[in-house]
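Colleague: can't give you the sequence, but here's the structure:
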């Protein structure tokens, strides 16, 4: 899709479902700022490809873990993005149940669009009543190749995707109302799409080598990652990844 000459301002609410650690927290404060930086690059990429200015993003951030009673009013936003998280998307923790209910409210209307990343992707799956649980294949970490469907290639604009991963939970099936975007060896539901309604990815377009290396080291030291997972991730953490490609797809989705 080619953007209009004077694209509108998009009011985007970022629902922060976790807090960064260490150097990442020092640099960004929260995941909302990390996504704001990524989406700015996505707008630049869209403008570069189309030869016209990308949309202006007016971003607000909501800490849905520590302030679960504070959510955006749907009439005041055009889009919602749910971030990743160390928490389990299938838990019955009150704030997670509230997040699922809010996601269902967004999906029940037809103006505000929703983006899900990793945990957010899984919350979308749960909100649409498909199974979300631990993967029998175990952890998927660092840069992973994703085989795209025909829809995935069209939406993302590439033949194959490389994206950072950091998850052990997966969406087990595609809801009937969405189109599959792609799959990997350890996760058959790597992305979901419904035009004008939702887009999601299991991977982390907002992550880079420095962020993922910090997570790998931290979780290895805590005993969360066994040696094999840690060493395999460290071998691939510096590989090329398509975070900006996904960001551009998010931007296009918000204005299509």
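Modeller: Arrived safely. Here the structure is a predicted model, which is why all the values come from computation and not from measurement.
Colleague: okay, CA-based contacts and neighbour counts for the rest of this
Modeller: Will do.
Colleague: just checking, next helix/strand downstream of the helix or strand containing residue 59?
Modeller: Assigned by DSSP states H and E, residue 59 belongs to strand 56-63. Proceeding C-terminally, strand 56-63 gives way to strand 79-82 as the next helix or strand, assigned by DSSP H and E.
Colleague: Put this next to the previous one:
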């Protein structure tokens, strides 16, 4: 049984939490019950006391930007730098971005605008933990990694998000811009909650239409589990 720390850097809109829960719970459902989970409310200042508290850490999505002047972001980056090589790391959306920024890359608010709905990502460099040439996964982001950190491999991406799936060459660490934890019902509810504020009606309708297609979120959940098994073996 692996000890996994869920670094919760954001939360769903309060109106959606009764139906869908929080992001830590979504990842526990995705990754399965054969692990021991601890959730850290990073925005409230909760971080592990030392990297060795857990075997692995997963950094969730957030509505914040890594460049925002928020008191919890710099301590999170410090922790990630300390944990790199000491525990396996998995970053998702904001987690993908904050890992890149902490490890020497750059993240910006992209002039491409919002990426939302079901996006397809090509796997350009297959790994032992991947098992498909491409995956279609819900996305919800405006920020993007635009400069890679040192010692990274671009595993996959899309025309909209070229650096969509990264692996770090010098530590057991991977990150992804898309959201395998979003089931279609939650992805649709989130779009509706942001209709008229973050997205126009036209953008919302187009994104909702894409969510009717089959998606590979459970496959990518399997990728994360496979990566964590391999990382655990490497560290043993």
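Modeller: Done, it's in. What you are looking at is a predicted structure, and each value in this text was computed from that prediction instead of being measured.
Colleague: what separates the strand holding residue 59 of the first structure from the chain centre, distance-wise?
Modeller: Between the centre of strand 56-63 of the first structure and the centre of its chain there are 15 Å (C-alpha atoms, centre = their mean, to the nearest Å).
Colleague: cool, stretch 228-236 of the second structure as well?
Modeller: 20 Å.
Colleague: counting contacts, what elements does the strand holding residue 59 of the first structure pack onto?
Modeller: Helices and strands touching strand 56-63 of the first structure, as assessed by 3 or more C-alpha pairs under 8 Å, 6 or more residues apart in numbering; DSSP states H and E, comprise strand 9-16, helix 31-50.
Colleague: Can you say which of those is packed in most?
Modeller: Neighbour counts (mean count of other C-alpha atoms under 10 Å) averaged over each of these peak at strand 9-16, with a mean of 21.
Colleague: And the helix or strand just after it, what's buried?
Modeller: Sequence order places helix 22-28 as the next helix or strand after strand 9-16 of the first structure, per DSSP H and E. Neighbour counts over helix 22-28 of the first structure (16 or more other C-alpha atoms under 10 Å) mark 24, 28 as buried.
Colleague: Go through the second structure and flag its longest helix.
Modeller: helix 217-235 (DSSP state H).
Colleague: angle of it against helix 23-31?
Modeller: Here helix 217-235 of the second structure runs at an angle of 90 degrees relative to helix 23-31 (axes from the mean of the first three to the mean of the last three C-alpha atoms, to 10 degrees).
Colleague: Please identify the residue in the first structure that aligns with residue 70 of the second structure.
Modeller: Under the alignment (TM-score structural alignment), residue 70 of the second structure maps onto residue 93 of the first structure.
Colleague: What is the burial count for its match?
Modeller: Neighbourhood size, residue 93 of the first structure [other C-alpha atoms under 10 Å]: 12.
Colleague: same thing with residue 110 of the first structure?
Modeller: The tally of other residues near residue 110 of the first structure (other C-alpha under 10 Å) stands at 9.
Colleague: The strand holding residue 59 of the first structure vs helix 243-255, what angle?
Modeller: Using the same axes, to 10 degrees: strand 56-63 of the first structure against helix 243-255 is 100 degrees.
Colleague: Find the nearest non-adjacent residue to the aligned partner of residue 217 of the first structure in the second structure, please.
Modeller: Aligned by TM-score structural alignment, residue 217 of the first structure pairs with residue 192 of the second structure. Nearest residue to residue 192 of the second structure in three dimensions, chain neighbours excluded: residue 204, at 7.1 Å (C-alpha to C-alpha, 6 or more residues apart in numbering).
Colleague: same deal with residue 26 of the second structure?
Modeller: Distances taken as C-alpha to C-alpha, 6+ apart put residue 181 closest to residue 26 of the second structure, at 5.6 Å, once the chain neighbours are dropped.
Colleague: Same question for residue 44 of the second structure.
Modeller: Nearest to residue 44 of the second structure is residue 72, by C-alpha to C-alpha, 6+ apart, at 7.6 Å.
Colleague: So the one you found is in contact with residue 43, correct?
Modeller: Yes: the criterion here is C-alpha atoms under 8 Å, and residue 72 of the second structure meets it with residue 43 at 5.7 Å.
Colleague: picking that back up, for the equivalent of the residue nearest to residue 26 of the second structure over in the first structure, what are its contacts?
Modeller: Correspondence of residue 181 of the second structure to the first structure, assessed by TM-score structural alignment: residue 206. Contacts for residue 206 of the first structure were tallied using C-alpha atoms under 8 Å, 6 or more residues apart in numbering; they are 34-35, 38, 243.
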